[in-house]
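Enquirer: build me a model:
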Amino acid sequence: MTATESLPRRVRIGYGSGSVATGAFGTVPGLMLLPYLTDQLGIAALWAGVIVFLPKAWDVVLNPVAGRVSDRTTDARGPRRPWLLKAGIALAIGFALIFAAPELGSRWAEAGWVLAFFLATATAYAFFQVPYVAMPAEMTSSYDERTRLMTWRVAILAFTIMLAGASAPLIRDAVGGRGGYRAMGVVMALVILLGVILAYRGTRAAPVGAVEPGAGSLRDQLRIVATARDFRALLTTFVLQALATGCMLAGVDYLAGDVLGRQGASTILFVCFVGPALLLTPLWARVGERIGKRQGYTLASLVLAAGAAGAAVARVAPPGVVFAAVALVGVGYAGCQVFPMAMLPDAAAVDARRTGSNRAGVYTGVWTAGETLGLALGPGVFAVVLAAGGYVASTTGGTDQPDSALTAITLGFSLLPAALVLLSLLWLRSYTLDAEAVDHD
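Expert: As a prediction, the model looks like this:
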């Protein structure tokens, strides 16, 4: 099937279902892995940050390669869908093993287990995520239809983040200790597998479009992509915001347990963060249709930054004030997912028309590499902030923290992400593609 302007609803939902897998993998390690390492395995915060960062850094290198490979895949199902199934199954299995470290008699041996399986799982994720993100540029040629397609994807993503982010701490706490982390890992692996199967089956009727990989080596194509000014501006904006989001995800468990003194508040914070996105994602899509994607993205970013800054009062304000600030973050976060995800295929499609070569896989490989880098650096940066504040690691959890550590947790969750989001808008100003440029280029 060739790319079309309008897609059936079943295809939009089917494609969006892939966000069940990407949302679970993108959320739970960022939320749970750092506390697992510092509070169960007894790894110092700085080294725990390194362990969380390294597999994601590997993905930064691997993602463009995965894009190139999917561009050149020949299959009756299209170049992308076979990877959804093969890599997706490996992703689910690997995820369960990350949190299943046995008692090895050495915390460093156990940390090595986590690092090895996180690295393997990150590899599988690259070969799932990159083809998945590349599909919209080939499924439809319409500027507005891509926004509608991303609306379904972001709505399902928001639901998954809420489901995974809220339930993962509950499962861990219900079982307790390392066994709780193991149980949580298995449940989340099943959630990922469900998303993989739904996306694979749901896109079987999706248009494939003409996929003709550009000539030259991967280095040649990366060099060409790097010269695309609009793509470069959009990518820089998104990476800085992914870094901000990564900091906040890493800080949820610490903010809830150490600053608010309510371990169960992790679930409440996640509901506050994601709940608004479930309701407001379609509204952001309509905002984009009225004022344009770039202007909508700017507005959503300002709302997100305002909410993050509001959480800076966590140490002195009632918990309800913090929950309200995080809900405002959720309002902005919904738009900060809808707009860039709809703008990426615009940039790839314009490039394909101008050059006659389809580099959608390379574009999305670079994009997901940047996103992965931002989300990976988030916990790493937050771990540095913890270390600077004198956070005390343990193997039992619940250790009383010094005042400096509580301040570090609060600032790392609030003012630091807010500053990163505002900084990202300097690059967004350089993005120029609008409906006329995309539809009539």
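Enquirer: when you work out contacts or count neighbours from here on, use the C-alpha atoms and nothing else.
Expert: Noted.
Enquirer: now name the helix or strand holding the closest residue to Val60 other than its chain neighbours.
Expert: Of all residues not flanking Val60 in the chain, Ala369 sits nearest, at 4.1 Å (CA to CA, 6 or more residues apart in numbering). With the criterion set as DSSP states H and E, the secondary-structure element containing Ala369 is helix 360-388.
Enquirer: got a list of what Ala369 touches?
Expert: Applying CA atoms under 8 Å, 6 or more residues apart in numbering, one finds that Ala369 lies in contact with Asp59, Val60, Val61, Leu62, Asn63, Pro64.
Enquirer: kindly report the same for Ala111.
Expert: With contacts defined as CA under 8 Å, 6+ apart, the neighbours of Ala111 are Leu37, Leu41, Ile43, Ile51.
Enquirer: buried set for the strand or helix carrying it?
Expert: When elements are defined using DSSP H and E, Ala111 is found to belong to helix 107-139. Across helix 107-139, burial judged by 16 or more other CA atoms under 10 Å covers 107, 110-111, 113-139.
Enquirer: what angle do the helix holding Ala369 and helix 107-139 make?
Expert: Using axes from the mean of the first three to the mean of the last three CA atoms, to 10 degrees, the interaxial angle of helix 360-388 with respect to helix 107-139 works out to 150 degrees.
Enquirer: what is whatever helix or strand comes next after helix 360-388 packed up against?
Expert: Moving toward the C-terminus from helix 360-388, the next helix or strand (DSSP H and E) is helix 403-413. Using 3 or more CA pairs under 8 Å, 6 or more residues apart in numbering; DSSP states H and E as the contact definition, the elements that helix 403-413 packs against are helix 229-254, helix 360-388.
Enquirer: here's the other one to compare against:
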Amino acid sequence: MSAKFAPLSRLQSLGYASGNFGKNIVANTLGYFLLFYITDVLAIDPKLAGIIVFVALIVDAILDPVIGFISDRMYSHKFGKYGGFIVFGAPMCALSFIAIFFIPVVSGSPIVTLLACLLLFRASYTLIDLPHNALLSRISHNSRERAHLATLRFCCSSIGSLCVSLAAFYVFESDDSYEQAKLFQQFSIFAAICSLVAMWGSWYSIKQRDIQGSQSVSNWSQQIRGIKSIFTDKQALIILFASFFSAVSIPVFTKCFSFFCKYNLNDQSLIAGGLTLIVVAQTLSTPIWSHLSRRYEKHHTLISAHLLSIIAVSFFTLTVYEFNFQFIVGCALVGVAAGGLWSVIWGMAPDVVDKLNYERNIRSEAIFIALVVVLMKIGHGLGATMLGYFLTAFGYDANVEQSADVLLVIRTMLFAFPVVGSLICIIGLQQYQLLHAKHQLIQDNLK
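Expert: Take a look at the predicted model:
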């Protein structure tokens, strides 16, 4: 077990959490707009677009456990356990992100070059994302402090998302696809620079804790036993289960949102305003979710977030047929629900790592976090693939007035995946039993 640390200072906490701003400003640009960018700017068939997104995420999902497996064996007196991945991965991630918006536009084979750029980005993003997530279990050993850090991280993620949603006012200023391509390019440079600076700052703010933590390196047999222990532990499986189905809830809503505003509401300008409202509500709600997850059990708080997600998505889908008061309220409710969905679960995963360490005497923090990330990405990819498939199947054609069938598909996808995903999560989380008090006993015995 690594050395016990005093509580993080406010500056250290904010410094570490700022890495989520760096990750999210690039990840959410693609999460919100990639499918729309491929279909309406690059003029690629939506079914093929969904497949491209899914393939990139699957390759990424394969790389996550590989990086987790490697990083569980890594340690450097200069970079600690995870610093090397972040310091060298951040510039690769920034450059590959820019390439997505520059190279396919001028390429004679946009499908091939887009896929290549996406694969390079997903690989380099894994180098920073997984280690930064795994650091949470390394720099703090208190369940309630982790809950606070998880929500602080999500607050920084929300600020990154806010930058993306505000950029949408600029990007969607023109209906011309050529002009939109140039505007996407300009924002990609800004976002990439922000990401690079934030990721470097994040690790350097807590590098001493990374360096001073455990230097033990598992052997291959221990790592294999660690992986087996994850798949035989009920609490670990619940977190993995919830990670996947959370990723096919609100994320599918945001992917559909651009299409819904442009075609169902016939007002492309609502994309920026609606996303900004969602992100602002999400950001403002994080202190509330932080308080709830520290005062009450984390899984109860997460269940509450999923219940609110069902209410919010249902309200929006059933009442919004034009820009009205319901549009504003619906976006705000979706944002508040998203704040709980993504902040609370990241405070639960490190607790499971400690439980497995205590019971099996193996600490496989990176590989467990990798599996959580893998399932989230598969969920994201599945949502994009299904959306693209149904749009193509019902006759979607970019930048023209859509048929009644296409409009119905967009509205149905906006509702069905988020509601079903949240319902399944609620059922699974009922079985979660790793409470605050039990985690504290585990920590006391690990000293």
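Enquirer: still on that earlier bit, which SSE is immediately downstream of the helix holding Ala111 of the first structure?
Expert: Following helix 107-139 of the first structure toward the C-terminus (DSSP H and E): helix 143-175.
Enquirer: how far is that next one from where the chain is centred?
Expert: Centre-to-centre, helix 143-175 of the first structure and its host chain are 10 Å apart (CA atoms, centre = their mean, to the nearest Å).
Enquirer: who are the packing partners of that helix?
Expert: When contacts are defined as 3+ CA pairs under 8 Å, 6+ apart, helix 143-175 of the first structure packs onto helix 9-16, helix 18-28, helix 177-202, helix 265-291, helix 319-355, helix 435-440.
Enquirer: quick one: which of those is nearest Phe95 of the first structure?
Expert: Proximity to Phe95 of the first structure, assessed across these by CA to CA, is greatest for helix 177-202 (5.8 Å).
Enquirer: next, the mean deviation of that closest one compared to the second structure.
Expert: By mean CA distance after the TM-score superposition for the first structure, the fitted helix 177-202 of the first structure averages 2.0 Å away from its aligned residues in the second structure.
Enquirer: tilt between that helix and helix 107-139?
Expert: Between the axis of helix 177-202 of the first structure and that of helix 107-139 there is an angle of 20 degrees, by the same axes, to 10 degrees.
Enquirer: follow-up on the earlier one: between the contacts of Ala369 of the first structure, which has the most around it?
Expert: Counting neighbours by other CA atoms under 10 Å, the top entry in those is Asn63, with 30 neighbours.
Enquirer: was I right about that one contacting Thr368?
Expert: Yes. Asn63 of the first structure is within contact range of Thr368, at 6.5 Å (criterion: CA atoms under 8 Å).
Enquirer: shared neighbours of the two, anything?
Expert: Taking CA under 8 Å, 6+ apart as the contact criterion, the common neighbours of Asn63 of the first structure and Thr368 are Val130.
Enquirer: quick one: whatever residue of the first structure lines up with Leu387 of the second structure from Arg353 of the first structure, how far?
Expert: Matched to the first structure by TM-score structural alignment, Leu387 of the second structure sits across from Phe382. Distance check for Phe382 of the first structure against Arg353 of the first structure: by CA to CA, to the nearest Å, it reads 42 Å.
Enquirer: what's the answer for Thr245 of the first structure, then?
Expert: When CA to CA is applied, the distance between Thr245 of the first structure and Arg353 of the first structure equals 33 Å.
Enquirer: next one: Gly202 of the first structure
Expert: Relative to Arg353 of the first structure, Gly202 of the first structure is positioned 28 Å away (CA to CA).
Enquirer: so between those two, which is more surrounded?
Expert: Shown here are Gly202 of the first structure and Arg353; by other CA under 10 Å, Gly202 has more neighbours (19 against 12).
Enquirer: the second structure: which residue goes with that one?
Expert: Looks like Gly202 of the first structure aligns to Ser205 there (TM-score structural alignment).
Enquirer: among the contacts of Ala369 of the first structure, which lie within helices?
Expert: Among the contacts of Ala369 of the first structure, DSSP state H puts Asp59, Val60, Val61, Leu62, Asn63, Pro64 in helices.
Enquirer: touching, the first one and Thr123? I think so.
Expert: Yes. Taking contacts as CA under 8 Å, Asp59 of the first structure lies within contact range of Thr123: 6.5 Å.
Enquirer: which position in the first structure pairs with Phe102 of the second structure?
Expert: Correspondence of Phe102 of the second structure to the first structure, assessed by TM-score structural alignment: Ala100.
Enquirer: skipping adjacent residues, who's closest to that match in space?
Expert: Ala100 of the first structure sits nearest to Arg182 (CA to CA, 6+ apart), 5.0 Å away.
Enquirer: mind checking what the one you found lines up with in the second structure?
Expert: Superposed on the second structure with TM-score structural alignment, Arg182 of the first structure falls opposite Gln185.
Enquirer: fine, thanks again, bye for now.
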